[in-house]
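**Student:** sequence and predicted structure, then a few things I'm wondering about:
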Amino acid sequence: MPLHPDAQAIIDRTPAIEAGQPVVLDPQTMREQFRTTWRLPDILPAVHRVRDTAIPGPAGEIPVRVYTPEGAGPFPAFVWFHGGGWTIGSLDENEYACRTVCARAGVVVVSVDYRLAPENPYPAAADDCFAAVRWVHGHGAEISADPGRIAVGGESAGGNLAAVAALKARDLGGPRLSLQVLVSPVLGHPDDGRASYRDYAEGYFLSRASMEWFFTLYPRDPTNLRDPYLLPLRADDLSGLAPALVLGAEYDVLRDEGEEYAARLREAGVPAEVVRYDGLIHGFFGLLATELPAARAAHDRVATALRTAFGGGDR
């Protein structure tokens, strides 16, 4: 279907990268520009409590933001990883989405401020995110979370990190995860030849050139690109993973790899649901949620999937 008018308005105000031109910004400049692409509303969804704290990580403390719903715990836990190509982004731009999911699903949301490249290249982000999952499993009582009911999720590079956390949980002794929520996840490489990278390379908010730039900063060297803990589509075996909900946008270079990953999960015997949001662009779930009314349907879908995964059903 055609681009949603709200998505077109976002594209129109976003500086375009000229066709065939590489991204040449330094990471700090890119981070500053990134902060101008999203808006936090004055009125935010209500939750019982929001608290910034830090947890132990493999290279020092990891900042996290913990959202607690109304009611009596312990609550299921949803560990969330923000997007930004492993290079930009923070806890702040997912404030609206995290509050919404917390309230609608009745879960403790733990949003993780993992280390960023190029200062901290692969596997820093993946290590921090899995450390956060294990911390929730071992210390859930400290945040009113049930260590036996944990899901992971993220958008874009955060979706990549959620998929990696699920792989690590299977391979490295747990914890057992109830669900992985992968929103527009990075699971393959721009050079893999998928049609969405060709069809939406420029002019649709997230460009192929930007993704290529991220891939010059996150891996330590080209051999990392063969590692499924960097690119989960490189994994030979996807059996035994947590069930997945994969959400994607029609006009997104990353669309096809998310759908391909879900198909491979199903082939491996893992339940995987795919939802494609027609007319939308990258960032619809968290970054641009307050500007794209269709995001509400995506938030509701995630909340329903979490309640179902944790045994609560729909409500």
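**Tutor:** Great, that's in hand.
**Student:** only C-alpha atoms for contact and neighbour calcs from this point on.
**Tutor:** Fine.
**Student:** could you pull up the residues touching residue 261?
**Tutor:** 187, 233 (C-alpha atoms under 8 Å, 6 or more residues apart in numbering).
**Student:** to clarify, my last question referred to residue 150.
**Tutor:** Going by C-alpha under 8 Å, 6+ apart, residue 150 touches 76, 77, 78, 79, 137, 176, 177, 178, 179.
**Student:** ok, residue 195 next?
**Tutor:** Each residue near residue 195 by C-alpha under 8 Å, 6+ apart is listed here: residue 256.
**Student:** do the same with residue 156
**Tutor:** Residue 156 neighbours (C-alpha under 8 Å, 6+ apart): 82, 83, 84, 85, 182, 183, 184, 185, 186, 283.
**Student:** check the offset of stretch 162-182 from the chain's centre.
**Tutor:** Mean C-alpha position of stretch 162-182 versus that of the full chain (C-alpha atoms, centre = their mean, to the nearest Å) differs by 14 Å.
**Student:** straight-line length of it, end to end?
**Tutor:** Separation of the first and last residues of stretch 162-182 by C-alpha to C-alpha, to the nearest Å is 7 Å.
**Student:** likewise stretch 150-159?
**Tutor:** Counting by C-alpha to C-alpha, you get 16 Å between the two ends of stretch 150-159.
**Student:** for the stretch 151-300 of the chain, what spans make up the helices?
**Tutor:** 157-171, 195-199, 208-217, 255-267, 295-309 (DSSP state H, counting those that start in this stretch).
**Student:** show me what counts as buried in the third one.
**Tutor:** Under the neighbour-count criterion of 16 or more other C-alpha atoms under 10 Å, helix 208-217 has 208, 209, 210, 211, 212, 213, 214, 215, 217 buried.
**Student:** which residue packs closest to the first one, ignoring adjacent ones?
**Tutor:** Spatially, and ignoring its direct neighbours in sequence, residue 208 is nearest to residue 201 (4.7 Å; C-alpha to C-alpha, 6 or more residues apart in numbering).
**Student:** ok, the one you found touching residue 251?
**Tutor:** No. Using C-alpha atoms under 8 Å, residue 201 makes no contact with residue 251, being 9.6 Å away.
**Student:** more neighbours: which of those two?
**Tutor:** residue 251 (27 against 22; other C-alpha atoms under 10 Å).
**Student:** contacting residues around the more buried one?
**Tutor:** Residue 251 touches 3, 196, 200, 204, 278, 279, 280, 281, 282, counting by C-alpha under 8 Å, 6+ apart.
**Student:** buried ones among those?
**Tutor:** For the contacts of residue 251, a burial check counting by 16+ other C-alpha under 10 Å picks out 196, 200, 204, 279, 280, 281, 282.
**Student:** this is the comparison structure:
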Amino acid sequence: MSVRPHPLSLVIAALLATTACHRSDEAATTAPTAAPAPATTVGAVPTQAQADPQMQAVLDQLAKLGGKPVETLTAVEARKQPSPADAVKALLESQGKPTTPEAVAKVENRTFPGPGGAVPIRIYTPEGKGPMPVVLYIHGGGWVIADLDTYDASPRAIANAAKAIVVSTHYRQGPEHLFPAAHDDTLAAYEWLLKNAAKLGGDPKRIALVGESAGGNMAADIAIAARDKGLQAPLHQVLVYPVADKAMDSPSYLENANAKPLNKPMMEWFAKNYLGDPAKAADPRISLVDQPNLAGLPPATIILAQIDPLRSGGEKLAEKLQAAGVPVTVQRYDGVAHEFFGMGAVVDKAKQAQQLAGAELRKAFEAGAPASAATSMPAPATTVAPAKSN
């Protein structure tokens, strides 16, 4: 992976290098991502970047499945619409390739007792001897749609790449269960995992978080809640295009207002169905960049897609975390869209992102100790260059 430091980042690095006191395994962490590639403009309005051929093939297949705009549907109707995962399967079929999921040693469906009743979880165990490290994975879907089946590919890939047991959790969804129901359920999943990791063949001292989209938002909130409640801290948090900012007028929202598979009208619909009251978008559990205190959190890996209204929010969160002394690694993948992470079967950049997540998790598990407020200081600020289009 090439490294292209931002000039400002180099200045910050020089200023902070003499005071950084991270463990040697944190010395290579990176800070806020490079600025997005310049967008073309029509007048003053930036236009959406072009998808690379592999990503475009998935988007074309998704369009062929004939789904209706989510924002025109009820939540019940929206949950029945074809998903990007369906598009990947259809694309594989059209190419004459097998559609069997990535293999792991064992998959088990269970439930745990959540605040509002039993919550479905799916446990993925890779090949190898235990006790293994453990990852709590939280799927996306705007807190309204999707489930463990929709997001089956990502936890499989993480289990193999991180060499860890992955517990994928569901949660109550809006509008039937409004904010903070989903947040409460996922925090409860983490607390349950702390108590039960050993029973799953895992190492209860080596637990990390991974979340996609709305799941990335909730993974970050769990890390904050663990700090504030005095729970065992996760060793690492991988936030994949997380919902991180209430603002919907950012550069990435302007560029990708009509993007697929996620756009501004859909985000407004998700907010309406989960939050109920639009004013609740300002709650720092939703707008992570407005958290008053981000210090003392575990190191973070933030994975972003260029063609995604959430990209700017993820970049801003990275800046806020790094300013608070949290080691942050950021990688933006150009030419791909929101939801690309689980598309490793057909999109090469998804495989790259999965391998990055796995490598960062393995590094954290090997280090075996979470960052703390007492030891956390700003990391040297270098920047990972965005992965370019094919």
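**Tutor:** Looks like it came in fine. Please read these numbers as outputs of a predicted model, since none were measured by experiment.
**Student:** restricted to strands, list the contacts of residue 150 of structure 1.
**Tutor:** 76, 77, 78, 79, 179 (DSSP state E).
**Student:** against structure 1, where does stretch 330-338 of structure 2 fall?
**Tutor:** Under TM-score structural alignment, stretch 330-338 of structure 2 corresponds to residues 274-282 of structure 1.
**Student:** right, I mislabeled it, should have said stretch 300-309 of structure 2
**Tutor:** Under TM-score structural alignment, the match for stretch 300-309 of structure 2 is residues 244-253.
**Student:** again with stretch 132-149 of structure 2
**Tutor:** With TM-score structural alignment applied, stretch 132-149 of structure 2 matches the range 75-92 in structure 1.
**Student:** cool, and stretch 71-81 of structure 2?
**Tutor:** Under TM-score structural alignment, the alignment places stretch 71-81 of structure 2 onto residues 23-33 of structure 1.
**Student:** what do we get in structure 2 for residue 298 of structure 1?
**Tutor:** Taking TM-score structural alignment, residue 298 of structure 1 has residue 353 as its aligned residue in structure 2.
**Student:** ditto for residue 50 of structure 1
**Tutor:** Here residue 50 of structure 1 is matched to residue 107 in structure 2, going by TM-score structural alignment.
**Student:** SS state for its match?
**Tutor:** The local conformation at residue 107 of structure 2, judged by DSSP: H, G, I helix; E, B strand; the rest coil, is strand.
**Student:** so which of the helices of the stretch 151-300 of structure 1 gets nearest residue 131 of structure 1?
**Tutor:** helix 157-171 (9.0 Å; C-alpha to C-alpha).
**Student:** quick check: that closest one aligns to which part of structure 2?
**Tutor:** Going by TM-score structural alignment: helix 157-171 of structure 1 matches residues 214-228.
**Student:** tell me roughly how far the matching stretch lies from structure 1 on average.
**Tutor:** When structure 1 is overlaid, stretch 214-228 of structure 2 sits 1.0 Å from its aligned residues on average, using mean C-alpha distance after the TM-score superposition for structure 1.
**Student:** and which of the buried ones among the contacts of residue 251 of structure 1 is nearest residue 64 of structure 1?
**Tutor:** Nearest to residue 64 of structure 1 among these is residue 282, at 24.1 Å by C-alpha to C-alpha.
**Student:** now do the contacts for the residue lying closest to that closest one once chain neighbours are set aside.
**Tutor:** The spatially closest residue to residue 282 of structure 1, leaving aside those adjacent along the chain, is residue 252, at 5.5 Å (C-alpha to C-alpha, 6+ apart). For residue 252 of structure 1, the contacting residues are 184, 196, 197, 200, 204, 206, 281, 282, by C-alpha under 8 Å, 6+ apart.
**Student:** same thing with residue 203 of structure 1?
**Tutor:** Shown in contact with residue 203 of structure 1 (C-alpha under 8 Å, 6+ apart): 11, 16.
**Student:** just to revisit the earlier point, give me the buried positions along the match of stretch 132-149 of structure 2.
**Tutor:** For stretch 75-92 of structure 1, the neighbour count (16+ other C-alpha under 10 Å) marks 75-92 as buried.
**Student:** stretch 234-247 of structure 2 now?
**Tutor:** By 16+ other C-alpha under 10 Å, the buried positions in stretch 234-247 of structure 2 come out as 234-246.
**Student:** how close does the residue most central in space within structure 2 sit to residue 350 of structure 2?
**Tutor:** The centre of structure 2 sits closest to residue 240, judged by C-alpha atoms, centre = their mean, with a distance of 2.1 Å. Using C-alpha to C-alpha, residue 240 of structure 2 is found at 11 Å from residue 350 of structure 2.
**Student:** overlap in contacts of these two?
**Tutor:** residue 341.
**Student:** make JSON lines out of the buried residues of helix 208-217 of structure 1 and add distance to residue 102 of structure 1.
**Tutor:** Shown next, in JSON lines, are the buried residues of helix 208-217 of structure 1 (distance: C-alpha to C-alpha, whole Å):
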{"residue": "208", "distance to residue 102 of structure 1": "33"}
{"residue": "209", "distance to residue 102 of structure 1": "34"}
{"residue": "210", "distance to residue 102 of structure 1": "31"}
{"residue": "211", "distance to residue 102 of structure 1": "30"}
{"residue": "212", "distance to residue 102 of structure 1": "33"}
{"residue": "213", "distance to residue 102 of structure 1": "33"}
{"residue": "214", "distance to residue 102 of structure 1": "30"}
{"residue": "215", "distance to residue 102 of structure 1": "32"}
{"residue": "217", "distance to residue 102 of structure 1": "32"}
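**Student:** residues near residue 248 of structure 2, how many?
**Tutor:** Per other C-alpha under 10 Å, the neighbour tally for residue 248 of structure 2 reads 17.
**Student:** residues in contact with the residue nearest to it when sequence neighbours are not counted?
**Tutor:** Closest residue to residue 248 of structure 2 apart from its sequence neighbours, by C-alpha to C-alpha, 6+ apart: residue 264 at 7.3 Å. Taking C-alpha under 8 Å, 6+ apart as the criterion, residue 264 of structure 2 is in contact with 248, 253, 256, 257, 258, 309.
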